[in-house]
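[1] Sequence first, then the predicted structure, then my questions.
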Amino acid sequence: MTAVLTGIGGFLPPKAVTNDDLSRTLDTSDEWIRTRTGIRARRMVSDGLSTGSLAVEAGARAMRSAGVTGVDAVVVATTSPERLCPAVAPEVASRLGLGTVAAFDLTSACSGFLYGLATAAGLIDSGTADTVLFIGSEAFTTLVNQEDRATAPIFGDGAGAVVLRRGEPDEPGALGPFDLGSDGALADLLAIPAGGSRQRSADAGLGHGTVPTADWYLRMEGRPLYTQAVERMTQSALAVLKRADWPVADVDWFAGHQANLRIVRAVAEELELCEERVAVNIDRVGNTLAASVPLLLNDYAARGALRAGQRVLLSAFGAGLSWGSTVLVWPEIQAEPIN
């Protein structure tokens, strides 16, 4: 038995921020952002919306898609938690009316959806759960310095969710083999220095006022990250295709993490996949980290571009550094259009 995708849902906060909006406060322009990232607009939390509330909305839609009112476990992947403690997943489960089911968070930044899929599949494979609601949810713009032209235009907020059930390995929706990897030696290429135990221990007794303001926000080394992302996603995708015994020519859709349009296209080129088979929605939502891939899948499924029986390759890369890939044959499921 294995984990089978049986429902999907997504949610975006209502506040839309265009490149022109950003250019009013940043030394940037719509053309500068579009040519470097492929992004035209993104959604941002406001009015009290946060990671948990986004997760609840996406999770409810995924459960409706799957036709279920209960699950055995809830897993939330996020790098923008509600609080450092406790995890948000138990609260999400409670707000969804799921009772006292197992619920926990995991953190793997932009690779969170792939790591979370593997974790949720493990719960099912081990017999711990028959059904799992897995949600990637991010309010990451709250951790980005909105005065930093290198990072502020890139990120957006949102949540994407899937329901997995126990099923047969040869049925549509069954998750294929996984390829996961990391390189912690390069962790500082994408990091938020302050807020964790390392900074708190070093500054013990000095107070938060001694920490430079910039340390509370994301730092990114763009050029080396680009190289690493293309190399690692390509290698991971090829590895999982080999394990699944799928020729690249059999892939109908490449659903890569939406970090940067140039990265997605470069990976597709390395894989020798034509542009028509590359799924893209970064132009409208930006980089939503762990929510990126499920939002992309929901988007394409809801408008009929992603159809039952099509072969899908999933791959992501993010902070850690971390990366992962898997494959599946898309099942017959209904997806609600994302707001």
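    Good, I have the coordinates.
[2] CA atoms for contacts and neighbours, from now on please.
    Noted.
[3] now do the same end-to-end measure for stretch 166-186.
    Its first and final residues considered, stretch 166-186 spans 37 Å by Cα to Cα, to the nearest Å.
[4] Roughly how far does Ala62 sit from Ala103?
    According to Cα to Cα, Ala62 stands 16 Å off from Ala103.
[5] again, but for Asp21
    Looking at Asp21 against Ala103, where the rule is Cα to Cα, the gap reads 38 Å.
[6] Could you do Asp27 as well?
    Following Cα to Cα, the distance that separates Asp27 from Ala103 is 43 Å.
[7] another one to put next to it:
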Amino acid sequence: MVDNDELSARLDTSDEWIRTRTGIGRRHVVGPGMSTVDMAVEAGRRALQSAGSADIDAVVLATATPDQICPASAPQVASRLGLGPVAAFDVNAVCSGFVYALATAAGLIAGGVSRRVLLVGADAFTTLLNPDDRATVPIFGDGAGAVVLRAGDPDEPGALGPFDLHSDGELSDLLVVPAGGSRMKTSQNPADSYFSMQGPAVFRHATARMAESSRAVLKQVGWTVGDVDRLIGHQANIRILHATAKQLGLPADSLVVNIERTGNTSAASIPLAMVDGVNDGTLQSGDRVLVTAFGAGLTWGSTVLRWPGVTPA
């Protein structure tokens, strides 16, 4: 765990500066020898324990920080959890990854390909950061969260509603790690190997797109804004969350928020917020929940559900 005072000791920043701009007080950072797969396995183990069964026939891992560029990390997660030769693959939509992967897992079930899917959102995003960059280091943390999806009836608690998914590749340079892929495998400029973002532009697009997508999915399911009990947004920045709720006309106390103690954990942020929301009583069985996210790509998307009676492991 790294708190703001520890960062302030080596960066030109302060606890007050970080909190007022991001709402973050501390964040987890992976130590030497720990990877995305390690975190994903632990999150998956807890989700399986909570579900009361390891009868899984697919693993979907939402991550932008796989252990290697090749192969995908999901098969390693499945193997280490002892799930056998099940289908397993990664989904990379960065901070929108969990919502995209949720739609993918729901599609596997709806299409009859799978009966029960383990969905994990995991990112060791601090490994992509320049340790001296005051603009990014205070914002991001590392983590993993997981859920189990199963086939069921459309009117039972936990049933996912429609999805609204979008992207805009023309703005991909707003959040980017230039080097490491097929276009630029290596670079003599160290900055090309680190994540960078254009903060003000990201703020504008994130709030507008999440609000727009939320309205679209509410229209599809036939809910009004007044029907929403809880909003679980990607935990990127407390000001983005509040601005999105305000644009939708939702009260700030409808938000499920844990960013103060996690930072932005990319694809892990929504499932981690779900777990904390259950543990602190914010999420109650039967709540009508709106889920929305925005990330690099650009990508964004939303869905809805009635919260089931679950107990995290």
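    Done, it's in. Remember, it's a predicted structure, so these values are computed and weren't measured experimentally.
[8] neighbour-wise, which of Asp21 and Ala103 of structure 1 wins?
    Neighbours per residue, other Cα atoms under 10 Å: of Asp21 of structure 1 and Ala103, the larger number sits with Ala103, 21 against 13.
[9] That one maps to what in structure 2?
    When structure 2 is aligned by TM-score structural alignment, the residue opposite Ala103 of structure 1 is Ala88.
[10] where does that match land in three-state SS?
    Secondary structure for Ala88 of structure 2, judged by DSSP: H, G, I helix; E, B strand; the rest coil, is strand.
[11] ok, the residue nearest to it when sequence neighbours are not counted - contacts?
    In this structure, Ala88 of structure 2 finds its nearest non-sequential neighbour in Val59, 4.5 Å apart by Cα to Cα, 6 or more residues apart in numbering. If a contact means Cα atoms under 8 Å, 6 or more residues apart in numbering, then Val59 of structure 2 has Ala74, Pro75, Val77, Ala78, Val86, Ala87, Ala88, Phe89, Val117, Leu118, Leu119, Val120 as its contacts.
[12] Recalculate using a threshold of 6 Å.
    Contacts here follow Cα atoms under 6 Å, 6 or more residues apart in numbering; on that basis Val59 of structure 2 touches Ala88, Val117, Leu118, Leu119.
[13] So what does the third one match up with in structure 1?
    With TM-score structural alignment as the matching criterion, the partner of Leu118 of structure 2 in structure 1 is Leu133.
[14] how about the helices in structure 2?
    Per DSSP state H, structure 2 carries helices over the ranges 4-8, 15-22, 36-51, 74-80, 97-110, 199-221, 238-248, 259-262, 269-279.
[15] how big is the offset of the fifth one relative to structure 1?
    On superposition with structure 1, the mean distance recorded for helix 97-110 of structure 2 (mean Cα distance after the TM-score superposition for structure 1) is 0.4 Å.
[16] repeat for the third one
    Once the two are superposed, helix 36-51 of structure 2 sits an average of 0.5 Å from its aligned residues in structure 1 (mean Cα distance after the TM-score superposition for structure 1).
[17] Then the fourth one?
    After superposition onto structure 1, the mean distance of helix 74-80 of structure 2 to its aligned counterpart is 0.4 Å, using mean Cα distance after the TM-score superposition for structure 1.
[18] contacting residues around that helix?
    For helix 74-80 of structure 2, the external contacting residues (Cα under 6 Å, 6+ apart) are Val41, Leu61, Ala88, Phe89, Asp90.
[19] from the residues you listed, which is closest to Leu218 of structure 2?
    Nearest to Leu218 of structure 2 among those is Leu61, at 26.5 Å by Cα to Cα.
[20] tell me, what residue is most central in structure 1?
    Nearest to the mean C-alpha position of structure 1, counting by Cα atoms, centre = their mean, stands Ala290 at 2.0 Å.
[21] Show me what it aligns to in structure 2.
    Taking TM-score structural alignment, Ala290 of structure 1 has Ala267 as its aligned residue in structure 2.
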